[in-house]
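Asks: give the three-dimensional model of this entry:
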Amino acid sequence: MLYAILAYHVEDEMLSWTPQQDAAVVAKVIEVQAPLRASGHLGPAARLDDTKKARTLRGPGAGIVLDGPFAETKEQLLGFHLVNYDTDEEAIAAARKLREVNPSAVYEIRPVKLYVPADGFGATATGG
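Replies: Reported below is the predicted structural model:
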């Protein structure tokens, strides 16, 4: 079974770090990831960029784009897609296409600040 491990942190605290402090934390995280990756247990990892850069697509029809990751309390994070586009507008267009087939979903579109590839980890998963 695959598990998603979601990292939460006080964003203002992280944003107050110097570049050297941030790099030291990232280096430690990568050090912890290395044996997990070597044993075949670690898939893709991503560090999201600042929440002020996030956009949320919600509402009827094509929806409207709002600043920020403002989820309703009844909504829960249930999955994610990683996409590669040059602009926010292209990423929002991709979210709109996803929404066409899942119109009750709310999609948060946020730039990824750090991406660590999976090296072929877990292409598919079934069952539970």
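Asks: could you use CA atoms for every contact and neighbour count after this?
Replies: OK.
Asks: excluding chain neighbours, what is closest to residue 95?
Replies: residue 107 (6.6 Å; C-alpha to C-alpha, 6 or more residues apart in numbering).
Asks: what's the answer for residue 109, then?
Replies: residue 55 (5.0 Å).
Asks: OK, contacts around that neighbour?
Replies: Going by C-alpha atoms under 8 Å, 6 or more residues apart in numbering, residue 55 touches 65, 66, 67, 68, 69, 108, 109, 110.
Asks: one more sequence to fold, the one below, so I can look at both together:
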Amino acid sequence: MQYMLLVYEPEDLDHGPEGQASLRDVGAKHMALAQAMREAGVMQAGAGLQPIATATTVRTSASGGQTLHDGPFAETREHLGGFYLIEAADLDAALVWARQVPIRPGGSCEVRPALNP
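Replies: From the prediction side, this is the model:
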């Protein structure tokens, strides 16, 4: 079964020198985890995302009309920073991988089964 590991980052990331060093460290840990997932044969896809300021949201009204908005759909304290799509036997196996995802303080990793066609 496929599972999405959705990595959420805190909104107020430190962009100074200390924050950049932390970002590089977390990035290296993500690369190592992705390599381990590939070697284990569970990695289907994955990517980090550009900063939240680059987001555009398409909203559909009840009448079906669409509007474009700069930024994410909702104002939140966390934003989607990246994802892994993995193949796992069950939720427990997916959680083994999710617990290894490098998460910055204030962030989280949501695990959800994918709908398979």
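Asks: map the residue nearest to residue 95 of structure 1 onto structure 2.
Replies: In structure 2, no position corresponding to residue 107 of structure 1 is assigned, as judged by TM-score structural alignment.
Asks: list the contacts of residue 107 of structure 1.
Replies: Contacts of residue 107 of structure 1 by C-alpha under 8 Å, 6+ apart are 56, 57, 58, 95, 99.
Asks: out of those, which is nearest to residue 18 of structure 1?
Replies: residue 56 (28.8 Å; C-alpha to C-alpha).
Asks: ok, now how distant is the residue nearest to residue 95 of structure 1 from residue 23 of structure 1?
Replies: 30 Å (C-alpha to C-alpha, to the nearest Å).
Asks: with residue 1 of structure 1 instead?
Replies: With C-alpha to C-alpha as the criterion, residue 1 of structure 1 and residue 23 of structure 1 are 32 Å apart.
Asks: neighbour count for these two, which is higher?
Replies: Neighbour count, other C-alpha atoms under 10 Å: between residue 1 of structure 1 and residue 23, residue 23 has more, with 12 against 7.
Asks: part of a strand, is that one?
Replies: No - counting by DSSP: H, G, I helix; E, B strand; the rest coil, residue 23 of structure 1 is not part of a strand but helix.
Asks: what's the local residue count around residue 65 of structure 2?
Replies: 8.
Asks: can you give me the helices for structure 2?
Replies: Remark: helices assigned in structure 2 by DSSP state H are 17-40, 91-98.
Asks: let's have those in JSON lines, adding distance to residue 9 of structure 2.
Replies: As requested, the helices of structure 2 are exported to JSON lines (distance: least, C-alpha to C-alpha, whole Å):
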{"stretch": "helix 17-40", "distance to residue 9 of structure 2": "11"}
{"stretch": "helix 91-98", "distance to residue 9 of structure 2": "15"}
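Asks: out of these, the one nearest residue 78 of structure 2 is which?
Replies: With distances scored as C-alpha to C-alpha, the stretch of the helices of structure 2 nearest to residue 78 of structure 2 is helix 17-40 (15.8 Å).
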